[in-house]
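Peer 1: what follows is a protein structure lacking sequence information:
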């Protein structure tokens, strides 16, 4: 299949833009890969410390020395980085994965060690609380913790165990610092379907109106989030899994198999077999070589074709930079103009990820994109068959894993072919104008609300907006501007708690939009939201000029975000300063003091909000 010319052009400009940084990165990868293995290179005391706690049989294989001091063939050693905790429903199943991996490694004459654990927070728990201000930067903390884990430098390969929002990007950024290691990512899958996402949203809106109380709301939420696995909407966590499939970093088809299915354990063991196969000289494929410009573009295309989380317009910019690759929102925008929307999964539709999987899942989408010339097929992956292997669906037959080709869509209200998409363009849109650069998840917004023009009401926090809503002050056409929410201001929290009140206003027939330098969850939809406005207000961005009553136009069709005042007045208007009481409160309590240096050093959203460059 001939590649689409825009795909070729975007990949070429990314490659050219990234040439100096990518070359420098690959030089580091190659230099590290050419060293002797750690157990042979390190001093004897270092090696003894590294393997002191290993069972004797494993210790002999890892050190290449058996009990009678006869040198034996040295076995490959897998480093496991685990994001397990049992607060995150998606990560609770990871508790026993290391045991499965170690057992499988032994069967193959290899060894495995838990190199380290990384923190993993649940955004669903911290939404609307001070803890959410740690969320974005937890990604870089996870990356650093991954680096600390692998810095023991006695590993021949790595397995990354993690699923959710900031955890997978953090693990990937950290793994790319050890780009000489073959690496496979190991997920746990989504929870089974409970209360539908649409029904959950209705109860939330009723609660915002005061029509139901806390008992009814808690009952609905508990029916929606009821067991082990990721939340079933297509938010950031599940978008992570789609992107990893498109990058060829999973065992094919692993993303959306439920934790309780027997094939899930088989796939976890297969991850150990897969990474060990990559260690062999004839198939040596380190992650730093695998994640190249084409691989990153494939991930971007998969995000757009599925209407994935807006958070990845930040996270995957950071991931790319970790591999020496420079991408920006113009690249996403150019691809979005030609990549068709192939799925309708909540919040872009009513289906959940289990229905998406049943209808064809990632394998179907990847096949359609490859056949349409909208993905690079000639990329390295963790499997010898390349990206085509990721169009197949796994199952267990007679105790063995087998894969079969994805068929036609099993439900064309959820997944459609590239020849008959839900939309000819992707799910995300770049907005530009005198308010800066921003993005909108246009695929989640009904067409009637793609263009909103209304007077502004300026808020300095999400709490101020909630209070105004409860006081009945917002019952009119309105563009709610929530500023001082960017990376440097307070860590760029998600403002997902604003969706129910704004949806209520929209439901009353008012024209409503949100404009903010903060983030919205991958679960957000329905109400048009221009998010990640850059530069942020705290860095002197134009949101700091907006005043109550200014007419703002958000045009998701033309891709513009404008305040409709004269150029002369706009240029002369001074920048507001963050209120003193807000500045004093920011970064205080709930551990936020420890993140002060990250806030000071954060790049803007379009640069991945990176704190390490």
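Peer 2: On my side now, so go ahead. If you're wondering where the values come from, they're calculated on a predicted model, not measured in any experiment.

Peer 1: hey, let's count contacts and neighbours off CA atoms from now on
Peer 2: Will do.

Peer 1: secondary structure class for residue 276?
Peer 2: Secondary structure assignment for residue 276 (DSSP: H, G, I helix; E, B strand; the rest coil): helix.

Peer 1: take this one as well and set it beside the first:
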């Protein structure tokens, strides 16, 4: 067995040490609820009657007789969003599969699933991040009936999976398996999509050409094929052991996808407290699981949104994860994958080149992934296997040990980069993160005058007016969780990309997010303290010289410190986020949100 890398050991140990009290309190809570019989036996007769009234006869008989386990289904199905549309047929498939192994499956509840692709650059994006916490609470309501022995979570995209994980961990005495839908087949190549977007930003093609390109990219059921937050979610669920091995990137509507869904139902029935292989989610997920998730993120160049989500998910299980943990793990984890926006290929190409099985196998061999971490099926050591169909059922075989395409997926001894490309950014302007894996080396350091904006619309208007044809650092502030819910600013990517392509040195500094599609522009994001809470970026003025050094992880301000400290911070005017489109309903979330480095969540579970 390969010896674990000392830095992986060190980070795991310090997470365990700093979280000792909160983790102990968490484990005490979930162990006190360990069932000694099927969950519904705790219910009174009237409760059980209500829980079974809508069931088919066979399920009703088993629920009333308390002789089969009951699997709850939490679903993010809606038919507007491509990633979640496939879930329409999953409950019936799961019910049938459960019967095959003497179990009952019921939909316990549905959760909202909003799409950042639909709301990108729109007012609705201001609800996006907090939808994660709404999903966690909605899941809790579904599971609060306390009538389930295991749970299947149906979700894929940006905030949905982290929200479901938070709920799964708060009901951590229950075994939980995450059941994905898979990515849509490949459409328009990503470099061509980017080219059309930039031409549109420059006014060189019209809306008809842009709509054609976008529709050819996002064209059928399934996850978007670029490696943003949705597909990073699926990778993380796999390396945390919450998927069946190899479940992440099988396309919807295929026989293998259906077989994996059935297998998840069978497995859920096998790991309840009444069986011989009890695997409660709250004990399955430990510090090793969390470190594996961060390592997987770094090895694949995954979404910067997980610098928010992983700390929030970890906190739900009593663990305190810091940005230093991310930075230290990034430093020792080689970049093994080039998936758009880090390269031209998409997740289908990644999957075909060897996918998750190859990736996990390489990280295990290099001592970078902890194979002894528990999983819903065995341990992570077995997740270097991939699924295949045999006589209509799913089985597993060893994944290829050689990449099918070295331009997409590489071994640890020949990586694309020696590190994972996520930098902890620190300096007089605060702390944030910068994803440099998609940024060319010559563009990773920018020193230029600041141009300050308080909305993303203002930056785009300045570009359209021709005022940005120069070197500059865009400071887009009042975009943090307390200000307007921390919307993604991904719609700025084409604009800044055009200016960089014209030969200008440009960078972005913001207390907002840039999303899983953070691309070729150096960007210090999630900067905290945020401007709305008096953070230093509230005192930045046009013309201040800022140095963003993505190599060294420094965010410097070339202004006399005493002069800067004497400035009056810009005033936050919360008129926009407090009015219309439901944003006023989220005022409490904005008031109580933690800082970005703690997950930007209105609730914490430490202590």
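Peer 2: Sure, I can see it. This is a predicted model, so every value here is computed, not measured.

Peer 1: got a TM-score for the pair?
Peer 2: Once superposed, chain against chain, the TM-score is 0.98 (TM-score structural alignment, normalised by the length of structure 2); 601 aligned residues with a Cα RMSD of 0.9 Å.

Peer 1: average gap between the longest strand anywhere in structure 2 and structure 1?
Peer 2: If you go by DSSP state E, structure 2 has its longest strand at strand 445-453. If you overlay the two and look at strand 445-453 of structure 2, the average distance to its match in structure 1 is 0.4 Å (mean Cα distance after the TM-score superposition for structure 1).

Peer 1: which residue range of structure 1 does that strand align onto?
Peer 2: Aligned by TM-score structural alignment, strand 445-453 of structure 2 corresponds to residues 451-459 of structure 1.

Peer 1: what residues does that stretch touch?
Peer 2: With contact meaning Cα atoms under 8 Å, 6 or more residues apart in numbering, stretch 451-459 of structure 1 is reached by 465, 477-483, 511-513, 546-557.

Peer 1: please apply the same query to stretch 335-343 of structure 2.
Peer 2: Contacts for stretch 335-343 of structure 2 (Cα under 8 Å, 6+ apart): 190, 226-228, 298-301, 344-347, 350, 359, 407-412, 415-421, 437-438, 517-520.

Peer 1: 6 Å - rerun?
Peer 2: Contacts of stretch 335-343 of structure 2 with the rest of the structure, by Cα atoms under 6 Å, 6 or more residues apart in numbering, involve 226-227, 299-300, 345-346, 408-410, 415-417, 419-420, 438, 517, 519.

Peer 1: same question, stretch 118-129 of structure 2
Peer 2: 484-485, 487, 491.

Peer 1: now, which of these sits nearest residue 48 of structure 2?
Peer 2: Here the nearest of the contacts of stretch 118-129 of structure 2 to residue 48 of structure 2, counting by Cα to Cα, is residue 485; it sits at 40.4 Å.

Peer 1: contact partners for the closest one?
Peer 2: By Cα under 6 Å, 6+ apart, the residues touching residue 485 of structure 2 are residue 126.

Peer 1: go again with 7 Å.
Peer 2: 126-127, 129-130, 590 (Cα atoms under 7 Å, 6 or more residues apart in numbering).

Peer 1: give me the buried entries from those.
Peer 2: Neighbour counting with 16 or more other Cα atoms under 10 Å marks 126-127, 129-130, 590 as buried within the contacts of residue 485 of structure 2.

Peer 1: return the member of those nearest to residue 182 of structure 2.
Peer 2: For those, the minimum distance to residue 182 of structure 2 (Cα to Cα) is 22.4 Å, reached by residue 129.

Peer 1: secondary structure element for whichever residue in structure 1 pairs up with the closest one?
Peer 2: Alignment note: residue 129 of structure 2 maps to residue 136 in structure 1; criterion TM-score structural alignment. Using DSSP states H and E, residue 136 of structure 1 sits in helix 135-150.

Peer 1: in structure 2, which residue range corresponds to the next helix or strand after that helix?
Peer 2: Next helix or strand after helix 135-150 of structure 1 toward the C-terminus (DSSP H and E): strand 157-161. Here strand 157-161 of structure 1 aligns to structure 2 at residues 150-154, judged by TM-score structural alignment.

Peer 1: how about the secondary structure of residue 571 of structure 2?
Peer 2: Going by three-state DSSP, the secondary structure assigned to residue 571 of structure 2 is coil.

Peer 1: report how many residues lie close to it.
Peer 2: Residues lying near residue 571 of structure 2 (other Cα atoms under 10 Å) number 13.

Peer 1: need the counterpart of it in structure 1.
Peer 2: Taking TM-score structural alignment, residue 571 of structure 2 has residue 577 as its aligned residue in structure 1.
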